[in-house]
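Novice: no sequence for this one, just the structure:
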């Protein structure tokens, strides 16, 4: 069975409570539940991880490398726009990486328009709320199977 890790970044534990205009009212737990349902349909395993600590995220990316995960999904939140440390950790991976954003980062504040991960990820999905996660999972599975 293909194994994928879903990395949730800073402040994502507050989904459902923070800025419902941008992020809706869905909670992180509900997002993870939706991912698990789709993973079962697609015949893959998804492990979800969330942290508010950049070093912990870096360590989990390293762990994904050593565990030979088949793909990585990441919504790094604000780290997307400035964390060269996470970018360098992601660059170690040799599997498809899909960058996710619930909101359309290109329709928001100027600083959110740039991703330091953009040149090393397979692709980005943004602006579709919780469906961004589900689309990203489908894209990762397609990339693993080379059916894109």
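Specialist: Structure received. None of the values given here were measured: they were computed from a predicted structure.
Novice: For the rest of this, base every contact and every neighbour count on C-alpha atoms.
Specialist: Fine.
Novice: Where does residue 3 sit: helix, strand or coil?
Specialist: strand (DSSP: H, G, I helix; E, B strand; the rest coil).
Novice: give me every residue that touches the residue nearest to it when sequence neighbours are not counted.
Specialist: Closest residue in space to residue 3, ignoring its immediate chain neighbours: residue 45 at 4.9 Å, by CA to CA, 6 or more residues apart in numbering. For residue 45, the contact set (CA atoms under 8 Å, 6 or more residues apart in numbering) comprises 1-4, 36, 39.
Novice: hold the first one in mind and look at this next one:
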């Protein structure tokens, strides 16, 4: 059975998930993610997923890693670009051309961030398969589940086969 590689990529200030502003972003650590995914997908499916974690504060570092993911044949990306979600045309352009299914995720509900209207806008979303926001660390687990479903839907034989 095929194993799927999913890159979990985090942008600036997301190296401190669970410790940084827990009142906004929650208190669960990224180290809990594999267990969350196992609960949602079950151990058999999780055994077919390889998670590759990456975090960078620099925009160029994120773009370099996404381009590397393309060269490596990574199957999917779960991306929390942090503040670059709202400001980076370069990151949006990269996602548009690398051709890897990507789920944009956010710990907080960016649409409910009325205190900062800019945070309700995503420049990268147009290049993503979908967006999941507001569920804390579960946003990542749900992103992995969405990619898994996409992989399974793509693998199903068509009526002609």
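Specialist: Alright, I've got the coordinates. Computed from a predicted structure; not experimentally measured.
Novice: so what number do they get for TM-score?
Specialist: TM-score for the superposed chains, counting by TM-score structural alignment, normalised by the length of the first structure: 0.90, backed by 146 aligned residues with a CA RMSD of 1.8 Å.
Novice: picking that back up, return the residue of the second structure aligned against the residue nearest to residue 3 of the first structure.
Specialist: Superposed on the second structure with TM-score structural alignment, residue 45 of the first structure falls opposite residue 50.
Novice: And its match, which helix or strand is it part of?
Specialist: Using DSSP states H and E, residue 50 of the second structure sits within strand 49-55.
Novice: so how far does that strand sit from its counterpart in the first structure?
Specialist: Aligned to the first structure and superposed, strand 49-55 of the second structure gives a mean residue distance of 0.7 Å (mean CA distance after the TM-score superposition for the first structure).
Novice: so the helix or strand that that strand is followed by corresponds to what in the first structure?
Specialist: Once the chain leaves strand 49-55 of the second structure, the next helix or strand it forms, by DSSP H and E, is helix 59-72. Mapping helix 59-72 of the second structure onto the first structure (TM-score structural alignment) gives residues 54-67.
Novice: Would you map the helices across the first structure?
Specialist: Along the first structure, the segments classed as helices by DSSP state H run 20-23, 28-42, 54-66, 84-92, 130-145.
Novice: residue closest to the middle of the second structure?
Specialist: residue 78 (1.7 Å; CA atoms, centre = their mean).
Novice: so what's it up against?
Specialist: Residues in contact with residue 78 of the second structure (CA under 8 Å, 6+ apart) are 6-9, 102-105, 140, 143-144.
Novice: ok, now how distant is it from residue 5 of the second structure?
Specialist: 11 Å (CA to CA, to the nearest Å).
Novice: and if you look at residue 14 of the second structure?
Specialist: Applying CA to CA to residue 14 of the second structure and residue 5 of the second structure gives a distance of 21 Å.
Novice: Can you tell me, leaving aside adjacent residues, what's nearest to residue 107 of the second structure?
Specialist: Using CA to CA, 6+ apart, the nearest residue to residue 107 of the second structure is residue 136, at 4.0 Å.
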